[in-house]
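**Student:** sequence unknown, structure follows:
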């Protein structure tokens, strides 16, 4: 039996939900942007959000959609959320969020949901609100709408390398290309282009009033080892801070030492730890 009921939340509780999200702005950015765009009415969104806590004191949240994301989930909330979803057919492609809550959920769900494709238990969350100390690469700029067709192969290569499967698998190519095009048209995709080939790419995949979250950072393998990544990221951070949000954030696999050195040179500092369970 649940010690406190978990309930699906609707638009009437939006202010309470936003208070929870605002208290952890880097870890909750993806959910906060979705709610800002779609609200909390499940028929207008691509997921549902559940709350744990007394009606007048919302403690923890769970976003359930393409990703399962626990938010400020205390141990009792993790237990309750696990009980809520354990009996359901898994529809999410990952569980992602603060490491303690994600790993606690997975401890309780593993028996019901089977073997994951990968478990990434230690993904540092990094953030900065300061201009980088290194000179930005002047060749890094926002991608143009006319360049979607050259950005797309770079995005596919990045995704496949990072996630371990192609975004084109199982008929997903159309949806993925639409997402790539949306980011370009929204002036969120940065590139360095040489001879009509993208050699560096990064995206502001999530934007909230608190932060612009960088994802999809990629350097063409032929250009690695030439020292272009840090100045390129400095260009991204400089533009994002000046144009988009008061901070820039991201999360990275702990074993990606080269990327972590780049982010440190650009002024990023620790803001906690994520974990991801990939299916």
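**Tutor:** That came in fine, so what should we check first? Computed from a predicted model, the values in this text were never measured in an experiment.
**Student:** C-alpha only now, for contacts and for neighbours.
**Tutor:** Fine.
**Student:** who are the neighbours in contact with the residue minimising distance to the centre of the chain?
**Tutor:** A centroid search over the chain (CA atoms, centre = their mean) returns residue 30, at 5.7 Å, as the residue closest to the centre. When contacts are counted by CA atoms under 8 Å, 6 or more residues apart in numbering, residue 30 touches residue 206.
**Student:** Could you check how far it is from residue 49?
**Tutor:** According to CA to CA, to the nearest Å, residue 30 and residue 49 sit 13 Å apart.
**Student:** before we move on, back to that, and the residue nearest to the centre of the chain, how close does it get to residue 164?
**Tutor:** Here the criterion is CA to CA. By it, residue 30 lies 22 Å from residue 164.
**Student:** here comes the other one, which I'd like you to weigh against the first:
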């Protein structure tokens, strides 16, 4: 029997949650953005936050919504979260976070929630707070609202290539298109267009007061190998640092060596390792 039970947290413990999120601003960025925007009430946040520790000493938290994300989860917290979650039906589409916690959860949940569609155990988490020292691509800019129809096919192609399933499968892509539209309206979607076609794209998918996290980096297949990605990414990083947040972060699959070289040239350095379990 667990001596420290897991409990669902409410708005009264928001400060304690924010304190923990500040201790891991890169791996916990997506959760921090949700908490900042919608608080801890599950009916507003579209997810729950589970806590491990006493009310006076909250040690670890775990976000459970579309994704399952452990934050600062110690071995004992991982065991406690897994015991709680193993009694529930899996509703999340992935488990993502610091590799030790994610893989520890999966070791305990695989028999209940498996099988996984893909396990990515080693995803370097990178960050920078320095403007790129390399030339930026002047053709990379924020996408305008009237250009969503041009960006959306590239976003679908990126998603299918990266995740392994199409975002059009469940509802014809309506929810995914709304997400793309929201990012464009917020000035968080970037692209380089040539003759009206997107040849490079990236988004600031998560923005907190501590970091802007880049996701959705994609180069059109016919443009790969031409060396456009480095200057294009440098343009995104520069704009994000000057306009949005004090740091820029991202994570990448360990086997994606071309992307890792691009990010290194843009000034990113390692700040940890993530893992992702995809269902």
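**Tutor:** Nice, I can see it. Please read all numbers here as calculations on a predicted model, not as lab measurements.
**Student:** Kindly provide the TM-score of these chains.
**Tutor:** Here the superposed chains carry a TM-score of 0.99, computed using TM-score structural alignment, normalised by the length of the first structure; 279 aligned residues with a CA RMSD of 0.6 Å.
**Student:** Quick check: neighbours shared by residue 30 and residue 49 of the first structure?
**Tutor:** By CA under 8 Å, 6+ apart, no residue touches both residue 30 of the first structure and residue 49.
**Student:** Report the mean deviation for the helix or strand harbouring the residue nearest to the centre of the first structure after fitting onto the second structure.
**Tutor:** Taking DSSP states H and E as the definition, one finds residue 30 of the first structure inside helix 29-38. Superposed on the second structure, helix 29-38 of the first structure shows a mean distance to its aligned partners of 0.4 Å (mean CA distance after the TM-score superposition for the first structure).
**Student:** what does the next helix or strand after that helix rub up against?
**Tutor:** Sequence-wise, the next helix or strand downstream of helix 29-38 of the first structure (DSSP H and E) is strand 48-54. The list of residues contacting strand 48-54 of the first structure from outside it, by CA under 8 Å, 6+ apart, reads 4-9, 40, 42, 58-65, 77, 80.
**Student:** same question, stretch 209-224 of the first structure
**Tutor:** 25-26, 29, 154-155, 158-159, 198-207, 229, 240, 244-250.
**Student:** let's see 6 Å
**Tutor:** 158, 199-206, 245, 247-250 (CA atoms under 6 Å, 6 or more residues apart in numbering).
**Student:** Show me which residues of that stretch are buried.
**Tutor:** Using 16 or more other CA atoms under 10 Å as the test for burial, stretch 209-224 of the first structure gives 210, 211, 212, 213, 214, 215, 216, 217, 218, 219.
**Student:** Next: stretch 170-186 of the second structure.
**Tutor:** By neighbour count on 16+ other CA under 10 Å, the buried set for stretch 170-186 of the second structure is 176, 177, 180, 181, 183, 184.
**Student:** Skipping adjacent residues, who's closest to the third one in space?
**Tutor:** Distance criterion CA to CA, 6 or more residues apart in numbering; nearest residue to residue 180 of the second structure, sequence neighbours excluded, is residue 152 at 7.0 Å.
**Student:** That neighbour: neighbour count?
**Tutor:** 17 (other CA atoms under 10 Å).
**Student:** now swap in the one 4 residues further on and tell me
**Tutor:** Taking other CA under 10 Å as the criterion, the count of residues near residue 156 of the second structure is 20.
**Student:** contacting residues around the helix or strand in which it is found?
**Tutor:** Using DSSP H and E, residue 156 of the second structure sits within helix 148-163. If you take CA under 6 Å, 6+ apart as the criterion, helix 148-163 of the second structure is touched by 166, 218.
**Student:** 10 Å - rerun?
**Tutor:** Helix 148-163 of the second structure has contacts (CA atoms under 10 Å, 6 or more residues apart in numbering) with 117-118, 143-145, 164-168, 173, 176-177, 180-181, 183-185, 189-193, 196-203, 216-220, 253, 278-279.
**Student:** So residue 216 of the first structure: helix, strand or coil?
**Tutor:** Here residue 216 of the first structure is strand, with the state taken from DSSP: H, G, I helix; E, B strand; the rest coil.
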